[in-house]
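1. Could you look at this predicted model? Sequence included:
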Amino acid sequence: MDELREKCIHQTIQLCSSQGLDFTMSQLAAKLGISKKTLYVLFESKEALLLEVVNYMFDGVKASEAELLARQDLDLAEKLCRLVVVMPDSYKTLDWRRLQGVEEKYPVVYRQIRQRLESGWEPTLELLRQGMAEGVLRPFEPGLLRAIVEGTIEHLLASDALEREGLDYVQALDGMMDLLMDGIRKREEEK
């Protein structure tokens, strides 16, 4: 990826975090110090730009996932907790609530998000199976956990749940993993 395209993507991520999906290509061009025409040479439309941003972000998630899988300092349970909700540190500061409504405004972009969210689960599923085989996890259907995680993330992006609950995206994902790993039953030490 050339340097200007990458700058466009990074600036788009910042605009999405501050303004949501309502930013204009003119605003983006002004932030970058380039003409709108130059921007349209790089990306034929705002939708094409957003599709590239989605792919860039998911590629970053996959790179973080690979780093996490290679770590030897984490036990299996900790690795699983982190793996399911892994994202690069730079994405944790984004205001994901601003992306609410992507399904309605940019259905093609939303389909790409769903496709990327629903693919590439093999390393995580394998680690879940390993956890069951080693007795770290009780037996369950890994595909069900996958469906719960996918459904939760899709819901968080498509609704006002984050704002309604007063959570940021990272808090919501961490809370989901806590519920998935430990359940809602009161722990012995809390009784």
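-> Thanks, I have it.

2. drop to CA atoms for contacts and neighbour counts, all remaining ones
-> Fine.

3. how long is stretch 82-91 end to end?
-> With Cα to Cα, to the nearest Å applied, stretch 82-91 spans 15 Å between its terminal residues.

4. Might you calculate how far that stretch sits from the centre of the chain?
-> On the basis of Cα atoms, centre = their mean, to the nearest Å, the separation between the geometric centre of stretch 82-91 and that of its chain is 7 Å.

5. Enumerate the positions of it that are buried.
-> Arg82, Leu83, Val84, Val85, Val86, Met87, Tyr91 (16 or more other Cα atoms under 10 Å).

6. now swap in stretch 150-170 and tell me
-> Taking 16+ other Cα under 10 Å as the neighbour-count basis, stretch 150-170 is seen to contain the buried residues 150, 153-154, 156-162, 168-170.

7. before we go on, here's another structure to hold up against the first:
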Amino acid sequence: MLKDRILKVSMSEAERKGFRFTMGELAKQLGMSTKTLYGYYPSKEELLNEMIDLAIDEMKMKENEILHDSTLNLLEKLQKCLVLIPADFQFAQLQYLEELQRYYPKQWETVDQFIHEQWTGIFLLLDEGIAANKIRPINKEIFIEVYIGGLYRLMEHASKNRNMISLQDTMHEMVDILMFGILKGDVHEEN
């Protein structure tokens, strides 16, 4: 189906160049006229809406798979859920998220709302970990705010430095610090 092909090439363009690709460039990549492309997506914003909706749906589906994966232990599930990024649309670089925020505020609002509201699975894992005495009792709201604040701060930093930090690498590092801290395991025994 042509609409699926348009979405796939659009996601590839976003991964390669960020969200500032033009519809003309996209039409050229697809080997079609801009008029034909606009027949499927009357505006770039509508195309971005569908790209973002697909990415969010994929993340929800993957989170559900992780939560029900009996081969993973609790901490593995928590870590995998916290670093979830859609496979086909990894918002490959942090500055691309900031670009979306700056140039496409309505589309960013959808991503931002998802980032702030999609925590049910994480809360369940944290509660399970606390009940099993694998995670110390924490204020979950603060944990989430630290996570979101860290992500947004890293976006800002990436935008200013343009150092092409991989979002996936950054998320793994941030989640590792959030889950395991900065102290070595034997530090507590030294005191």
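-> Thanks, I have the structure now. In this text, all values refer to a predicted model and were calculated from it rather than measured experimentally.

8. rewinding a little: now render the buried residues of stretch 82-91 of the first structure as a markdown table, adding secondary structure.
-> As requested, the buried residues of stretch 82-91 of the first structure are arranged in a markdown table below (DSSP: H, G, I helix; E, B strand; the rest coil):
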| residue | secondary structure |
| --- | --- |
| Arg82 | helix |
| Leu83 | helix |
| Val84 | helix |
| Val85 | coil |
| Val86 | coil |
| Met87 | coil |
| Tyr91 | helix |
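
9. need those in TSV with distance to Gln130 of the first structure, can you?
-> Formatted as TSV, these follow (distance: Cα to Cα, whole Å):
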residue	distance to Gln130 of the first structure
Arg82	16
Leu83	14
Val84	15
Val85	18
Val86	19
Met87	22
Tyr91	29
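
10. Can you tell me which of those residues is closest to Ser35 of the first structure?
-> Tyr91 (27.3 Å; Cα to Cα).

11. In contact with the closest one, which residues?
-> Not one residue lies near Tyr91 of the first structure by Cα atoms under 8 Å, 6 or more residues apart in numbering.

12. how close does it sit to Glu154 of the first structure?
-> The gap separating Tyr91 of the first structure from Glu154 of the first structure is 17 Å, by Cα to Cα.

13. circling back: among the buried residues of stretch 150-170 of the first structure, which are in strands?
-> Counted as lying in strands by DSSP state E, out of these, is not a single one.

14. Switch the residues you listed over to JSON lines; also include distance to Asp75 of the first structure.
-> Converted to JSON lines, those look like this (distance: Cα to Cα, whole Å):
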{"residue": "Glu150", "distance to Asp75 of the first structure": "24"}
{"residue": "Ile153", "distance to Asp75 of the first structure": "25"}
{"residue": "Glu154", "distance to Asp75 of the first structure": "29"}
{"residue": "Leu156", "distance to Asp75 of the first structure": "29"}
{"residue": "Leu157", "distance to Asp75 of the first structure": "31"}
{"residue": "Ala158", "distance to Asp75 of the first structure": "34"}
{"residue": "Ser159", "distance to Asp75 of the first structure": "34"}
{"residue": "Asp160", "distance to Asp75 of the first structure": "35"}
{"residue": "Ala161", "distance to Asp75 of the first structure": "32"}
{"residue": "Leu162", "distance to Asp75 of the first structure": "30"}
{"residue": "Asp168", "distance to Asp75 of the first structure": "27"}
{"residue": "Tyr169", "distance to Asp75 of the first structure": "25"}
{"residue": "Val170", "distance to Asp75 of the first structure": "22"}
